[in-house]
Each structure stands twice: as C-alpha cells, then as structure tokens.
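Engineer: let's see this in three dimensions:
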Amino acid sequence: MANYTKIYWRSSGVPTWGLVFLTIAALSAFLLAEKLQQRDPVVEENYTTMVTAARIMRDAMDTLQPIRAQREPINPEFDPQRSGLIGVSTSPVTTTRGGRESKQTTINPNWAAVAVKLMKQAGVEQGDKVAVTVSGSFPAMNLAVYSAIEAIGAEPVIIASASSSQWGANVPGLLWIDMERELRQRGKLSLKPIAVSIGGVEDRGVDLSAEGIALIKQSIDRADIPLLEPQDYQEAVAERVALFREYAEGEKYKAFINVGGGATIVGPPGIDDQFKSGLIYDAPARAFAVETVMGHFIREGTPGIHMIGIKGLAERYNLPLAPLEPVAVGNGGVYNATTYRRWLAAVLGLGLFGLTWLIVRSARINSVFQRTGEDGKSVRPMV
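Structural biologist: I've put the predicted structure just below:
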C-alpha cells in the first residue's frame, strides 16, 4: 500500500492579495453596471399611454365587480381582492383545469401597461391593425389587452372563444363575452369581436355538455356576435385565418396578440409550449408541425404577443404574484425607465472570469496534488 502523509488542511493556493483584488474587481463591476444603466426608450416615450391603459383597466374592473357579485357570490378564499374576475372551480361552461394562482396574478391593472409596452416594442402605433384572439380563461388579461389597444388607438380585429378553463370567466350568464358586452353598454370599452366560437376541444365544445353549449350560445346571442361552428380542428384554424385575412382589407397586421393557450391558436399539448410568452418573432421548427393561428402569423413575419406563462411574465416585469390587496395604478417594474446594458454586463462578467482564471493559474493551485513531501512520500490531502 502506498505510504501517504496526511494533511488536514491546505490553502487554496490563491494569495491574499489575489482574493482582495478579485473582491474589489467584482464590487467595481457591480457598481459600474448599476451606474451605467441605460434609459428605456419604450417606457420614456409611452409612460403616459401605459398609465392611461392601466386606468382604463382599473375602471373596467371596478365596473364588473358589482355585476359579478349580483350574478354569483364572490368567494374571498379564491378571489382575495373580491374582483369578480376569478371564476369557479367547475361549471357547465368550464373546459379544462386552470391554475388559480395564475388567474389571481392577473388581477392587477398594471398588466395593461405591460400590454402597451409589448405592443410598442412590436411597433404598434395609433391606427395600426392588430389581430387579437382571446378566450374566457383569463378575463383580466383580456381586459389588459383591450385597455392597451384603446389607449394606443390601434385598430383591432378580434376573434374570441366563449368557454373558459377553471377560475376564469366560467360563471354561467357572465362569460367573457357577457363581460365585454356589459362594458360596451356602459361606455367603458368600445371593442367588439368580429366572431366567437364555443371553444374547448376542436374549438366546438366537444368536451362540454349539451347544457354548457346551450348556455354559451345564449351568451353569444346576447352579445350579438357571429358564431363560428367548425367541423374539426383544421377547419377551426383555417376559418380564423380566413377571417383575419378578410378583415385586414389589404393592410398588414402590425402584431398578433393572443391571451391564453387555445389549441387552435398555439396548437395541442406538445406544440403549444414551443411558443414562448411575451413578444416573439420566431419559434422552433416543432412549433410549425401542425397548423396554428400563431404559426400562421409568425411565418408571415408578423410579431406575436403571447400572454401566457403568467407567473413568468409577472417576474419579468416585477409584478406581484397573486396579490391579496388591490394594486395601485403605476405600481410595478414595467414602469421603470432604466434597464441594464446587457452587452456591458456580459463584458464585465467575462472580464471577472478572466481575472479569476489568471490569478488561480498564477497561484498554481493544482500543484498541491503534484507535490511530493520532503521525505519522498506522496502528499494526500484529507480535506
């Protein structure tokens, strides 16, 4: 057996001056990155519009709350803000499971500011045409998008689906299309879809009961919106694309905006997650394995704004997760007018890595494993 000398402690080999120098360099890099933040031109140029959109959304939320309370009692356990925009666990018009925390996170008027920022980043200006798809699953996020469009003055072409997942606009008699109808009647919003589908499997409610479909059709009749009745998934996609082309009237859409994860819009499971949340210009090849409305617009070079992955978006824009109390207009990182210079952060990070490598190499930290004791015995570190 080899004869080893036991060592119970060994130095890292990096001299004290090296550690001090690295610490100072890291602190200096951090302070430099903080000091040299750049102004966010999108926020600076559109701050007023962002606040206006948030105020429109807050007004709409306040309008809908008593309407919902009259229709169905609001359970504060599920809707802590008592907004009326959190639905129920199950109902005849409910299609699939839904994340309650994600729905609660959308109860914040500052999502309208997020929608404005994304639309402006996509190049949307007053008078520009935008294609929009919404479902009943995220009524508050629908409000955010509608409010942003109103504040910017864009010209939307909207196609909706009426059903909802859990905790969305799934209270019979007060579906999303009922909510927007109430807001139009009260002069809070002016937008109206050009068509609406049942939603659910194949966009025609295959997963719903006859009672649920009847309730949805009653809401559609009250809203006086043409009903789409596709025979299957492929026809549902083709019909929506055809309508968007017809209503474009020869103009190019500046953006395609989608709220939620409807299969006809972003594809079935396994495909839908290929379209990331937020502003997108492209997607992996797998995203185009089946025909989708989002895929159609991306292929045509139209920027997509995908309002899904709510908790991730909230973290990105520093908005609270599932707030328990009403959030004030103007509150959130989305309004910050400064951003980090990413190229500078990358350069500083590489510089620190290089300094660390040089100092460690100069100290020859690995030499301890190659060293031989003075008595000829191999040195084996114990820690």
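Engineer: hey, let's count contacts and neighbours off CA atoms from now on
Structural biologist: Fine.
Engineer: what lies in contact with stretch 84-100?
Structural biologist: 61, 64-66, 68-69, 74, 78-79, 103-104, 107, 137, 139-140, 163-172, 200-201, 205, 207-209, 211-213, 215-216 (Cα atoms under 8 Å, 6 or more residues apart in numbering).
Engineer: where along the chain do the helices fall?
Structural biologist: For the chain, the helices defined by DSSP state H cover 16-35, 41-71, 100-105, 111-121, 139-152, 176-185, 210-223, 233-248, 263-266, 293-299, 310-316, 342-363.
Engineer: structure for this one too, so we can compare:
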Amino acid sequence: MAGPIGGPFPRRLVALSVLLGALLLIPPGLLDPEGLRALWRYRAARDAISRHLASRKLPLDPRYPFLGVDWSITTTTQGELGAKRLSHSPIWALRAVGWFKEAGLKPGDRIAIFSSSSFPALLASVICAAEAMDLRVTLVVSLGASSYGANRPEVPWPDMEEAMRSQGAIRARSVAYTLGGDGEVGGGIPEEGLQVLLESVRSSGIPLWRERVLQRKLELVDLIGPRLVVSIGGSAANLGSDPAVLDLPSGLVRPPANGGDGLVGMALNRGIPVLHLINLEGLNRREARRHPRWASLVGLLAFASTVWSFRRWRLE
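Structural biologist: Purely as a prediction, here's the structure:
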C-alpha cells in the first residue's frame, strides 16, 4: 500500500483521521449517558407501539409507528405529513436531554408537560428524555389530534400511553386529559369522534377536564411548582388567543418573555422557563444551525493536511 521514504506509511494516523471524521456524524448528546438512555427508552416506546398495532392487526409503517391518518372523526385540524414524520426522529430525545440540561435541571426536579396528541412521537421522546434524566413528570394531554397525529379512532393517545406503560417503555401516567379541539373542550370534533375519545378516557380511568381548562392547568402548575413547563403542539389553552405567542421562538424560552395569554405566557409570567415545541421543521433547522460542524471539519482537514505534509512516506 505504501512506498516508504524514510519510514512506513503511518496507518494509525489514517485510522485516527477516519475516527475523527466519523465523530462528525455523531449527533450532539449521543455520547452522554443520559442521551444514550433516552435513545434506548425511545426505541422501546416505538417498539411497544409497533407491537400494539400488530396485535390489533392495524396497518403499521415500522419507520413511523406513531403516525396517524390524513383525516378521521377524531381529527381537529389539517397537519403536515412531513412534520409528523420528522417528529419520529430519535434526535428529538437527544435534543430534549440537551434542553433539560440547558435549563439546569437535575435528577428529582419536577417538570410539567402539557401536550396535544398531534405529535405523539415527539411527546414520547420528551417523556423518555425526562425519565432518562430521572426527572419527575406531571403530564396532561389533549386528545384531539391534527392529521397524522394520534388521530386513529382505534388507537387514541390513552391507548398508546397504556401500551407504552404496560410494556415498560415509560413510567409517566397522565394526571388528566382534555378533549382538545376548539377551546380544548372538543369544539369542532364531530359527536361520533367525541364518543370515541370519551370512551378511551373512561377505559383509562384518568380524569377528564371539560371546562376551565386553562385555569386548571395553571392551578396544577401553581400546585406542583415545576422547574420547567413543556408545551408540545398547539393546544388551545397552551397558546391562548393573544397573537404575541406567535412571535415566541420554538425551543427553550426563558423569562422574561411575552408569550401571550395562554399557559405558555402565564408560565413565563410566573418566572418559569418554557420548552415551547411547535413549528417542528423550523425548529429542526434552527437546532442544526446551533450545532454547526464546520469548525470540527476545518480542524479535521487541518490535521489531515499536516499529516500529509510530512514527506517521510507516500502512497503508491
């Protein structure tokens, strides 16, 4: 392979260069113990949903097991297929660990997750990340879902949650559900769809909040005193009616910030940081820019150039 000029070709240096190049492909957080645990938990959650769907003889795409359908009787709004597929990426479990660390969270800290059912894979990722870091999770989920979310009438979110819990993928259990839709009280969902959701709640044994949803969420926040509030999707009570929330960036938001008159804004007003997970495709692009790899690439190229400049060897 090599023609020596004063010495053999340095294979170990080449191996090191290859290793450094491979490290460029590793997502940030993957080498952290918490990140690895979050990934394993999320994989277990995906597998649990896949097994559950297979046991019910329901259509299953193993790449996107949480994926729902275009439209159904429990669908609230039109959603983007690309965003729902993107939400299945395990990178969100790693990013959630990173956000939790950025917020200064430690094992035993309490977080409150208020989520719609529109992004069940993302919700599973956040739960898995929180449990990988031994955070205490208080969970409230609205059950109506946009297109391709948890909008299959055969497997609404309570069914998914129980499947993951019963198979040991997650420990978290919702403390309450809401119906979602307009006002987060079922507005816009047809009666047949509401009956499906109500039956799933009855089967779960978990309380259903059908009125004063925002007030109940705020009362829960005041009661448990979370170190972080997580808002996933576009639940009505989470976002409120003030357009100021539309100017709030996705990702980790620290007070002071104007988040409008919904739960997100009220939590910020209380001095509680908010992990605001919405506009997933834009957030994905922004996170990719936050962790650029050009500097590492430049370093690798400089290393390779330095090695190549030594004329003690040459390739033949």
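Engineer: TM-score for the pair, please.
Structural biologist: The TM-score (TM-score structural alignment, normalised by the length of the second structure) is 0.78; 268 aligned residues with a Cα RMSD of 2.5 Å.
Engineer: what residue lies at the spatial centre of the second structure?
Structural biologist: Compute the mean C-alpha point of the second structure, and by Cα atoms, centre = their mean the closest residue is Leu122, 3.3 Å away.
Engineer: which ones are touching the alignment partner in the first structure of it?
Structural biologist: Mapped onto the first structure by TM-score structural alignment, Leu122 of the second structure lines up with Met141. With contact set as Cα under 8 Å, 6+ apart, Met141 of the first structure has these partners: Thr106, Trp111, Ala112, Val259, Met307.
Engineer: so who does the last one touch?
Structural biologist: Applying Cα under 8 Å, 6+ apart to Met307 of the first structure gives the contacts Met141, Ile257, Asn258, Val259, Gly260, Ser277, Gly278.
Engineer: counterpart of the fourth one in the second structure?
Structural biologist: With TM-score structural alignment defining the correspondence, Val259 of the first structure maps onto Ile232 in the second structure.
Engineer: do I have it right that Asn238 of the second structure meets Val264?
Structural biologist: Yes: using Cα atoms under 8 Å, Asn238 of the second structure is in contact with Val264, at 5.6 Å.
Engineer: what touches both of these two?
Structural biologist: Counting by Cα under 8 Å, 6+ apart, the residues touching both Asn238 of the second structure and Val264 are Ser231.
Engineer: ok, back up a step: would CSV of the helices of the first structure with distance to Thr90 of the first structure be doable?
Structural biologist: Converted to CSV, the helices of the first structure look like this (distance: least, Cα to Cα, whole Å):
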stretch, distance to Thr90 of the first structure
helix 16-35, 48
helix 41-71, 16
helix 100-105, 12
helix 111-121, 26
helix 139-152, 16
helix 176-185, 16
helix 210-223, 11
helix 233-248, 25
helix 263-266, 20
helix 293-299, 28
helix 310-316, 21
helix 342-363, 45
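Engineer: of all those helices, which lies closest to Ala131 of the first structure?
Structural biologist: helix 233-248 (6.9 Å; Cα to Cα).
Engineer: which of the residues in that closest one are buried?
Structural biologist: If you call a residue buried by 16 or more other Cα atoms under 10 Å, then helix 233-248 of the first structure has these buried ones: Tyr233, Ala236, Val237, Ala238, Glu239, Arg240, Val241, Phe244, Ala248.
Engineer: and stretch 176-195 of the second structure, end to end?
Structural biologist: Stretch 176-195 of the second structure has its terminal residues 17 Å apart, counting by Cα to Cα, to the nearest Å.
Engineer: so it matches what in the first structure?
Structural biologist: Using TM-score structural alignment, stretch 176-195 of the second structure pairs with 195-214 in the first structure.
Engineer: would you mind listing the outside residues contacting the matching stretch?
Structural biologist: Under Cα under 8 Å, 6+ apart, the answer for stretch 195-214 of the first structure is 92-96, 135, 158-164, 216-217, 220, 225-233, 236, 262-264.
Engineer: and that stretch, what's buried?
Structural biologist: In stretch 195-214 of the first structure, counting by 16+ other Cα under 10 Å, buried: 195-205, 207-208, 212-213.
Engineer: taking those together, which two end up most distant?
Structural biologist: Largest pairwise distance in those, by Cα to Cα, is 20.8 Å, between Ala195 and Asp207.
Engineer: residue range for stretch 81-95 of the second structure in the first structure?
Structural biologist: Stretch 81-95 of the second structure maps onto residues 100-114 of the first structure, going by TM-score structural alignment.
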